[in-house]
Every structure is written in structure tokens, then in C-alpha cells.
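1. Sharing a sequence plus its predicted fold:
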Amino acid sequence: MFQTFQETARPDQGPPRLAALRAEMAREGLAGFIVPRADAHQGEYVAPRDDRLAWLTGFTGSAGYCVALSDRAGVFVDGRYRVQVKTQVADVFTPVDWPEVGLADWIADNLPDGGGVGIDPWLFSVEQLRALEAKLDGVTLTRCDNLVDRIWEDQPNPPRGAVFAQPVSLAGEPHEDKIARLAQGLGEAGACVITLPDSIAWLLNIRGSDIPRNPVPHGFALLNADGTVELFVDARKLADLGDHLGDKVSVLPPEGFLAAVATLGGRVQIDPASCPVAVADVLAERCEIVEAPDPCLLPKACKNAAELEGARAAHLRDGAAMVRFLAWLDRQTPGAFTEIDAVTALEAERRATNALRDISFETIAGTGPDGAIVHYRVTEATDRTVREGDLLLIDSGGQYVDGTTDITRTIAIGDVGAEECTNFTRVLKGMIALSRLRFPQGLAGRDIDALARASLWEAGLDYGHGTGHGVGAYLSVHEGPARISRMGTIPFAPGMILSNEPGFYREGAYGIRIENLIAVEQAPGLPGQTVPRMLRFETLTWVPIDRRLIVPALLTQAERDWLDAYHEEVRARIAPLVEGRDAEWLAAACAPL
């Protein structure tokens, strides 16, 4: 099996580990130490070796910080993890609502007499450190060794997963052409530092296996203005790559990266949002630093024709697997199966495609109150029986060589309450609103996020996460720079793939989320249109939405028409891929509302 269900940390481990960290802080003369969920590559996902936040605190979410002081320790989590963190950390840690409460504000309030707070300069970007230092008064952020590494006796080794080529037929463009195109865009800079694993993978048309669920390799790169790339990676990972990289890419040991940076001169470009402070410190000694976004970000986000065609194919394959799973689910007897049973059955259907490389993240299968934990991960200790009257929230995805999928469906287990159905319908209205949207080019996620929440807001309800994130082309399931959220500032452009996933969560009772992936495309013109260029979303995900949870009276006629048309399209696309009782289930699930 791909997925495991063992506990990764125990609350009783928190107190001794925090005590050991504080002993190291005292030895260094520090008043505090910050532990982010980050690694030297500054991507969202970390290898087991770098999951210091989880090891120290027990919190396993994908974003957060711990600030350990001599007398208290705060664990900073965003809206996705407010419920989860309470169940995972020991009482020696205090959950802090972030970003509503900023790190700098909390540190200032809890260190009124000032002092030195240690940071590992590899684990903070230039932008993060700048923002922290701007708000701190009387507190010095001190660069130092990683104190967690000193006390983590059985810390895993650095990953050394195999690297393999992504065929041009799927990538849509030779990596030599990408290198040349991006090198020309460097302007007067002689080189550009790239540390993000998915940027390096996209640029060189390679994929790797250093990060669980994400097909990316660890490494560093220098993109040079002369159209060459220096790739700093463990050469043993490239054994099966052959001559794919060609003569424009030189391979060097990763431990030589900082020394190579130290030899650079003139103008060097960095992305302050992802360049580690340790690298910028070295550059600042002899270079003129030019700050600009990672040159791979937008080209990677705007999928080309081959990548979009691959995404469509992957979603049809994945949609058929989901239909087989949902048909299986409806045949189960409530009370006779558990969350782990559901996860196992769904993964089996994806593996049965014989095309699955991996799941794209740990499957979320939360029934009843577990569904209210936004990024719930079932373990053998938390495995709950799925019972009559429950809502079962399933958020999952697959990594296929031609595309990455991510889908959420909320399923009624028997008869559920009127409140659940009403709130499900409000969430559905938000998802449909974005699916039907036409909008002028130039708008960003913050301009449309409210449309997904409007029906919930009418009832005084909301959800504490963004409405959508970018998705890679057989790359990371979370991909920047565009997103649908109040903080989304990057304008949408054709080819971007995003999630559309409003939700609602009643703590201790149930969770609701409905998620399709969508791709930005140019909208056809309308008679009398005065806006020069309009965009819209192409739906990529084709899986039925549970009609048993819908209150038809809450839907407008346009919303009903969209849902019926969507289900008819699901039936037309997926019916040829399933058979027998699964096909019968699909036909019933796609009946008009």
C-alpha cells in the first residue's frame, strides 16, 4: 500500500523534547528558537529528515511554526489546522491562531525585555526574515545552527530518491528551450538562484522521489544568462537519467552549492520569497542582488497544450476510479466499515488503473466529527467507524505521469440531518458560482473568492481556508503562484490549473467540502461585449456530486441547470470506463435533479 496509518508523534514525547531544546538554547545564550515547517529548498513539502516541527511538537500539518521560549512555546497554525493541532500537541505547547497573530507580535508580547531568538538561516527566506525583523523591537534574530538537529538523535538521512526524465510528449517543451527562454529573461543579471524543487523539476523536465507524494528531487540550481544551468544534486540520484540533461546542464555535488554561490559576482537574481537567508548572506558579500520572482513560477503555472491534454486524460482515469469507489461505498453497510477501510478501497481503485505513480497526498477520510478537521489524517489510533447519519468527507488525489489530481466529495451515509443538507447546498452553490464564472482578464483570486462564500455568508457561516490552490502537471498538488483566496494577488492566466473547493465545518459534528479542479481558459466573445478579453474556467474533474444532500429549493434555476449539465457530462465521459453495477450506480448518480 502507498498510504500508512501509523502515528508520527505522541503528545508524551513533546515535554522531554522541548526541555532538550531549551537546554540547547541556554547553551547558546538564546532567549528563544523558531522552528518552521521548512527545509533548505523552501518548498511547501518536506522530507522526513526536515520535518522538525512535527518531531518536536507532534503537529503534522503542512504549514506552521513553533516559537520556543524559556517559559512558553507557541505552535502557530492557520485556519486549516485549528482543530487538528488541539489533538496532536502536548499541553506544554500553546496553539496560536496564525496569521491573525503574527510571529513578531507574539514574540514581542512574550519577550518584553528583549533578547536573542535563534533561527536556522537555511529555513527562512529573505522575505520572511525581512518581515519578522521589521516588526521586532529589542529582539535580535540570531543566525545559528539548527538546535533541533542537535537533539534529534534518530533523525533520518537526507533523501536520495531516483530522478527520471519527463518525456517531451508530456512536458510539451524541451528543457533546452525552457533554459534558453528563461535565461534571456534575466536581463542584466548574470545568474539566477533557484531552490524550489518543483521549479527545478519543471525547468529540466525531470521528476524525482525525494518528497513523499510529490515527484520532485532535492537540489539547487544556478540558471546562467549564457543559457547553461549548474545543478547541485547528489549524482547517485541521476543513475537512470542517461544523457537526458545534455551539455547545457552541469551536475555538481550539493555540498558545493554555497561555495559556488560565493564565487559569483556582478548582478545575481534571487526570489526573496524562496531564497534562503543563508544563500543571500553569501551573495551580499560580493554581488549586487536583484530581487524578482522565481522565473519558473508563471511558466510552470500556465500549462501548455500537452500538459493540459495530459491533465484531462488523468482526470478521466481518476474519475473512473472515484466512481468505482463511490459505488463500492454505497454498497457498504453503515457501522460495518471504518475510515481506513474507505482509504484502502479508494487507493485500490486508483492502483487498479495500472497508471498510478503515487497518491498526490495522504487521503483525507473523515466521518462525522473527523470531517470537521480540515486536513484530517486517519491513523490506527483515530480510525472511526462510519455510521448511519454520518457525513463522510473524502479528499484525495493521484499522481499520474500525465497529470496530478485532487478531488473532494462529501457523501451521505444513510439519512442525514436537515442542517447538514442545507449547509451542503450552500457549499455547492459556491462551487457552482466559480464554475460558471466569466470574468475580465487581470482579476486575481482575491477578486472572486467571495463568490464561493456568499451563500454561506448569508447564513452567518464561513470556512477558514482558501477556496483554491494551484496544481502542478505531474508535480506538486499545491502549486503557486496563483490561488483563489483573500490573499491571492497573482492575476489568472490561461493554462493555470486550480482547485475550486469551498467548504463548511461544524467542530465536533461534521465537515463538508466539494472540490473540482478547473483550468483557466479564454472565454468566447459575446454579442455587444465591451470587455476586451474575458476568461472562464474549464472543468477537469468528472465525478458525481451526492444529490441526496442537495436541497433543490435553495438552488436557482441556473444552478440546477449547471448541475444537471455537469452530471450529464460526467455520465457521458465516465460511462465508457466503468461497467456492470458500477455503471448502473453511475447512471443513477447522474440522474437530473
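-> On my side now, so go ahead.

2. Could you use CA atoms for every contact and neighbour count after this?
-> Fine.

3. The residue nearest to residue 171 when sequence neighbours are not counted: which element?
-> Leaving aside its sequence neighbours, residue 171 sits nearest to residue 307 (C-alpha to C-alpha, 6 or more residues apart in numbering; 6.1 Å). Using DSSP states H and E, residue 307 sits in helix 305-331.

4. next SSE after that helix?
-> Heading C-terminal from helix 305-331 (DSSP H and E), you reach helix 339-351.

5. Please compute how far that next one lies from its chain's middle.
-> Centroid displacement of helix 339-351 relative to its chain, using C-alpha atoms, centre = their mean, to the nearest Å, is 21 Å.

6. other SSEs contacting that helix?
-> Contact partners of helix 339-351 among helices and strands, from 3 or more C-alpha pairs under 8 Å, 6 or more residues apart in numbering; DSSP states H and E: helix 305-331, strand 364-367.

7. redo that, cut-off 10 Å
-> Helix 339-351 sits against helix 305-331, strand 356-359, strand 364-367, strand 391-396, strand 398-400, with contacts defined as 3 or more C-alpha pairs under 10 Å, 6 or more residues apart in numbering; DSSP states H and E.

8. Show me what counts as buried in that helix.
-> Buried residues in helix 339-351, counted by 16 or more other C-alpha atoms under 10 Å: 339-347, 349-351.

9. what about the helices in the stretch 51-200 of the chain?
-> 52-57, 82-88, 103-110, 126-135, 147-151, 168-171, 175-184, 197-204 (DSSP state H, counting those that start in this stretch).

10. Closest to the mean position in this protein, which residue would that be?
-> In the chain, the C-alpha nearest the mean C-alpha coordinate belongs to residue 478, at 2.9 Å (C-alpha atoms, centre = their mean).

11. Leaving out chain neighbours, which residue sits closest to it?
-> Once flanking residues are discounted, residue 478 sits nearest to residue 471: 5.2 Å by C-alpha to C-alpha, 6+ apart.

12. What is the neighbour count of that neighbour?
-> Applying other C-alpha atoms under 10 Å, we find 27 residues neighbouring residue 471.

13. doesn't residue 496 make contact with it?
-> Yes - with contact defined as C-alpha atoms under 10 Å, residue 471 reaches residue 496; the gap is 8.1 Å.

14. also this one, for the comparison:
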Amino acid sequence: MFQSFEDTARPDQGPPRIAALREIMAREGIAGYLVPRSDAHQGEYVAPGDERLAWLTGFTGSAGFCAVLAETAGLFVDGRYREQARTQVDTTVITPVDFPETRLADWLRAGLPDGGTLGFDPWLYSAGQVGDLEERLSDSAITLQPMENLVDRIWPDRPSPPCGKIVPYAENLAGETHESKRDRLGRSLGAAGQEAAVLTLGDSIAWLLNIRGSDIPHNPVPHGFAILHANGHLTFFVETAKLDDAARRHLGDEVTIRPPEAFGPGLRSLTGRVRLDRGSVPLWVVQQLDAAGVAHDWGEDPTILPKACKNDSEIAATRNAHLRDAAAMCEFLAWFDDQPEGTLAEIDVVQKLEACRRATGELLDISFSTIAGSGPHGALAHYRVTDTSNRRLEAGDILVLDSGGQYLDGTTDITRTLPVGDPGEDERAAFTRVLQGMIAMSRTRWPEGLAGRDLDAIARHPLWLADQDYAHGTGHGVGVHLCVHEGPQRLSRISEVPLRPGMIVSNEPGYYREGAFGIRIENLLVVTPADPLPDGDQHGKLCFETLNFVPVDRRLVEIDMLCRPEREWLDGYHAQCRDKIGPRLSARARLWLEEATAPL
């Protein structure tokens, strides 16, 4: 199994570990210390040795941070993780704080009214994060102090850094050689008057060099740092044990390999202006350049947009991956519907679904830990079943099943909500509203230049009409055999990045009733130019192409709530599922698919 069901949260360990951290804080003479979820690469998913937030507090969610003061400790989490945080930490010592509704600066002012020094590890915070916090605290007596990592000093058995093998990524899947990518992006640096750019994001380096790694669970990226020069040359700071002869031949003479400890001297030896991404480069990098008098400009990581806007080869590859994955999903759903009520638990669901994906013979990993939340667990948007929490599916439940696979030709992510027996009217009505939002986003056309924030409300509108909503974005970017969460594009009210052809986003509205049930329906979409309409008088529109082809469960649909275009869209989508996936299925699954996709 790629997925573990071990319960790694240790709420009982929070109090003694917080106490140990406070002892060091007192010796260092600081009033507070910040512990983020992130690592030195600013990735969402981190290696075991970088799970400092989970080790200190017990909270295992993929986003959040803790601020520890002498008398209080706040765990800042957003709407996806609030219920989870309350169950995973000792709330007598650690107080969950609603973020971003409560800003860290405001919380610090209340906790440190007379001021004080707040310590943080400059490897774990970007220059932008530190600068923004300093600005918000500028009218207070609180100062920020970069320092060594204090959690590492009290973590006696901290795991060693990963050293996963790096492998070349095929050119026919990447659609462009890494020599071409480096040359193209290097010239863009030169045109901006910059001599180099610092890259710290694992997926940026993997994409640029056409390599994949294995340092992070479920995300095929390597740990390392890179400096891209305007002449296209690149210096790659990475553990040499990760590179075999094939990887070295792939990288070639224009990529210089240096050990990680050479990164600091390499930064300090740079000349000319250096581009830094304020949102991702650790403050530590800025400190090295400043110490050596190396000028820097703030600018976006040069790989971000080219990586986000997939080329024709990448889109063709990921289409194939999604068809393969859809067949595995349909085999699972046919099996699921054959199981008698009361015989399955959440872990059974996760294990069987992974087995169906493995049966393709091409699954390299899952793309994230499968979310299989039944009944009240479905209300936890990022629930992960453990041996402790494993719940039997009961008649009347609905199951939120969010999962994905890593294949050489693509990264998949799909959510379906499934009935167990006959759910109630409230559940079916809420499901139908979520479906209406998903359909509305799938059908939308928009003028070029609009961003995710301009479209986000389209998926929420049916829920808003019933005074319902969901506390997460409507969609995130997705890579091609890279990270399942990829920027900079999102369908979110806070995303200002214009959507461009080739970008892949998820479309996943939901609804969650705490303690009762959850609903989410998710497909992946790729942005594509829209064909002109015969009677239209405007051009330059964009639209979405759907990548996933797995039936939406019709047993949860209140058909009378759907308007004619919505019914037509769903029937048309189900017809595509039959045509595209049917030939790939076993006889039993084909029969199931015919029944599951019958017209409304």
C-alpha cells in the first residue's frame, strides 16, 4: 500500500514539547517563536524530518502554523482543518485560531502588548512572508529575529533528510528538452537585465530539468536548489548520491552539480542582478546575497507560468492518464455497488481503490492520501482515515471519496460522493446544488484576462441561494506527473492570476455539515480557447475541457432541481464516459457503467 493508516497525531505529546520549546525560548531571551508547516523549499508536502508542526503540536494537516508565546500557543488553521485541529491537539495548551479571519499580527499584539522579540527560522519563511508580517507589526514594539531552528534542538530522533533517486523524464512526455527550456528562460532573464535566478521549489527544478525525484511522499520531486544563469547554464545544488550515471548524462555539461552545502557560497559568489521570487525564496537566501553585496530584484520564479501552461505533449499525456485512471475508478465503483450494506469500512474502500489503480500496471504512486470520509467524517474536507478513526459505512451514509494517482504521463485527482443505502432529502438537495455548481463551472466561457477570483462565485451560486457554502477554494492547479497542488492558478476568490490556455485546475465545489455529512464533486479541467459561437459578436473567449470521465452518482440527484441545460450537460457527460471508458472495462464494470450513465 502507498497509503498508511497509522495515527501519527500525538496530542498528549504537545504539552511537554511546547514546554521544552519554551525553556529554550527563555534561554534565548525571546518572547515567542514561529513554527510553520513549510520546509526550506516552501512546498505544501514535506519530508518526515520537516514535519515540525505535527511533531510539536500533533496537528497533521497540510497547511497551518503555530505561534508559541510564554503563556499561550496558537495553532492557525483555515476552514479545511478547524475540526481536525480540535481533535488532534491538546486544547488546554494549544488554542486553534481561525485563519485568515484572525491575522497573526493582531494575535501577537494581543499576546505581546508590551512588545518582545519573535524568533523564526529564516529557511522556513519566505522573504515576502517576513516582510508582510514586519509591515503589519510596524506600529508595535514587537520585532522579528531570524535564528536557528529551535524545534530541531528539542527533537531527539528527527528523521534524516531524504535521498531519493533522481530519474530523467522522457522528452516525448515533457514536450521540450531541458536545454531548450533553460535557454528560453535564461534569455528572458537577460532581457530583464538579470544575470541569474534562484530556484528553490522542487517542482520548478524538476520541470525545468525534465527530471523527477522521490524525496516527498506522493509528489515526484527532488530536494535541491538551483541557480539559472542568463546564458542558460544551471548550477544544481543536490546530494550527489541521488544522481546515477543516467541522470548525469541526461543533465549534460551545461548543468553543474554541486553539493547542498555549496549553495551559500554559490549565492555569495554571484555577480550582476539576481531574480528572487518574494513568495517562495527563503529569507536565508536574501541574507546570503545581502551579506555579499549582491543586488537582487523581486520577480516571479521564471518557471512558474511556463510550467503551469501545459504544452500539447503534456496535455495529450495527461488525457491518457485520466482515461486510464477513470477506468480504474469505474472498476472500483462497480465493486463498491456490489458490496452488501454494512460490510465495508473506510479503510476497505481506500485499499480496494488503490488495488484497482495498481491493476493498471502503470501506477507509480497515489497523488495524495485518499480521503474516504463517511457520515460525519465526510464533513472533514481533508480527512485521512487511520486505524483509530476507521468507521464502518452505515445505511443512510454518504461517502466523500477524493483520490488520485501518479502515472508517468499524468497526475490525477477526482472526487465522487457515493450513497450508502438511501440518504435523506437534505443530503440529496445539497448534493444537487453542489452538482449544479460543478456543471456551471464546467460550462462557463469567459473573456481572456479573467482570474480565478472572477470565476469562483459561479460554482457557489446554487449553494448561496440556499444560504450554504464551503470553506475552501473551488479549485487548485495540477501538474503533469508533478505536484497535485500546483500554482500559480487557482479557482479561488483570492487568486489574481489570469487563467491561460494549457492551465489545469480542479473544479470541486462542496458542502459540509459538521457532525453529519459532507459532499464534494471534483473533475479536473484544462483551459482552452473557446470556439466562436455562430451568433456571437465577441471573440477571444476561453473555456474548459474536462479531463475526468467517471459517472456522477445519479441516485443522489434531485432531477427536478436541474434545469434543462444542466440535465443535458450531465447526460452528455455520461455519454462521453460510456464512449471513452466503456471499452477499457471488464464485463461486469461495463454493465455497471451502462446503468450508471443511463439518461436522466
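-> Okay, I see it. None of these values were measured; they are calculated from a predicted model.

15. about what we covered before: and the counterpart of the residue nearest to the centre of structure 1 in structure 2, how close does it get to residue 218 of structure 2?
-> Matched across to structure 2, residue 478 of structure 1 falls on residue 485, judged by TM-score structural alignment. With distances taken as C-alpha to C-alpha, to the nearest Å, residue 485 of structure 2 is found 11 Å from residue 218 of structure 2.

16. what touches both of the two?
-> Residues touching both residue 485 of structure 2 and residue 218 by C-alpha atoms under 10 Å, 6 or more residues apart in numbering: 45, 367-368.

17. where exactly do the strands run in the stretch 151-300 of structure 1?
-> Here the stretch 151-300 of structure 1 has its strands, by DSSP state E, counting those that start in this stretch, at 164-165, 191-194, 206-207, 220-224, 229-232, 249-252, 266-270, 287-291.

18. List of residues touching the last one?
-> So that's strand 287-291 of structure 1. The contact list for strand 287-291 of structure 1, computed with C-alpha under 10 Å, 6+ apart, reads 126, 186, 188-189, 191-192, 261-273, 275, 280, 283.

19. Please apply the same query to the third one.
-> Judged by C-alpha under 10 Å, 6+ apart, the contacts made with strand 206-207 of structure 1 from elsewhere in the structure are 162-167, 171, 175, 197-198, 200-201, 214-217, 241, 244-245, 401, 474-475.

20. Report the buried members of those residues.
-> The neighbour-count test (16+ other C-alpha under 10 Å) marks 162-166, 171, 175, 197-198, 200-201, 214-217, 244-245, 401, 474-475 as buried among the contacts of strand 206-207 of structure 1.

21. quick one on the thing from earlier: okay if I get the shared contacts of residue 485 and residue 218 of structure 2 as CSV plus distance to residue 389 of structure 2 and neighbour count?
-> Listed next are these as CSV, based on distance: C-alpha to C-alpha, whole Å; neighbours: other C-alpha atoms under 10 Å:
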residue, distance to residue 389 of structure 2, neighbour count
45, 22, 22
367, 22, 26
368, 18, 22
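
22. picking up where we left off before, return every residue with contacts to both of residue 471 and residue 496 of structure 1.
-> 300-301, 479-480, 482-483, 518-519.

23. Residue 580 of structure 1: which of those is nearest?
-> Using C-alpha to C-alpha, residue 518 comes nearest to residue 580 of structure 1 of those, at 29.7 Å.

24. Please report how far the corresponding residue of structure 2 for that closest one lies from residue 218 of structure 2.
-> Using TM-score structural alignment, the partner of residue 518 of structure 1 in structure 2 is residue 525. To residue 218 of structure 2, residue 525 of structure 2 is 21 Å away according to C-alpha to C-alpha.

25. Likewise for residue 16 of structure 2?
-> Going from residue 16 of structure 2 to residue 218 of structure 2 by C-alpha to C-alpha gives 32 Å.

26. Residue 27 of structure 2 too?
-> Residue 27 of structure 2 is 39 Å from residue 218 of structure 2, where distance means C-alpha to C-alpha.

27. which one of these two has more residues nearby?
-> In this view residue 27 of structure 2 and residue 218 are compared by other C-alpha under 10 Å, and residue 218 has more residues nearby, 22 against 8.

28. Pretty sure the more buried one sits against residue 368.
-> Yes - Residue 218 of structure 2 lies in contact with residue 368 (C-alpha under 10 Å); the separation is 5.6 Å.

29. Buried residues in the helix holding residue 307 of structure 1, which are they?
-> Buried-residue list, helix 305-331 of structure 1, by 16+ other C-alpha under 10 Å: 306-329.

30. Would you list the average distance separating that helix from its aligned partners in structure 2?
-> Once fitted to structure 2, helix 305-331 of structure 1 is off its aligned match by 0.5 Å on average (mean C-alpha distance after the TM-score superposition for structure 1).

31. Trace that helix over to structure 2 and give me the residue numbers.
-> On structure 2, the counterpart of helix 305-331 of structure 1 by TM-score structural alignment is residues 312-338.

32. before we move on, what about stretch 163-173 of structure 1?
-> Alignment of stretch 163-173 of structure 1 against structure 2: residues 166-176, by TM-score structural alignment.

33. chain center to the matching stretch: distance?
-> In terms of C-alpha atoms, centre = their mean, the centre of stretch 166-176 of structure 2 is found 22 Å from the chain centre.

34. ok so, going back, so can I have CSV of the shared contacts of residue 471 and residue 496 of structure 1 showing distance to residue 373 of structure 1, neighbour count and secondary structure?
-> Below are those laid out as CSV (distance: C-alpha to C-alpha, whole Å; neighbours: other C-alpha atoms under 10 Å; DSSP: H, G, I helix; E, B strand; the rest coil):
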residue, distance to residue 373 of structure 1, neighbour count, secondary structure
300, 31, 23, helix
301, 29, 23, helix
479, 22, 22, strand
480, 24, 20, strand
482, 25, 26, strand
483, 22, 29, strand
518, 25, 23, strand
519, 28, 24, strand
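
35. which stretches of the stretch 401-550 of structure 1 form helices?
-> With DSSP H, counting those that start in this stretch applied, the stretch 401-550 of structure 1 shows helices at 418-435, 445-458, listed in chain order.

36. shouldn't residue 345 of structure 2 be in contact with residue 397?
-> No - checked against C-alpha under 10 Å, the pair residue 345 of structure 2 and residue 397 is beyond contact range at 11.8 Å.

37. who touches both of those two?
-> Common neighbours of residue 345 of structure 2 and residue 397 (C-alpha under 10 Å, 6+ apart) are 373-374.

38. Ends of stretch 335-352 of structure 2, what's the gap?
-> Start-to-end, stretch 335-352 of structure 2 (C-alpha to C-alpha) is 9 Å.
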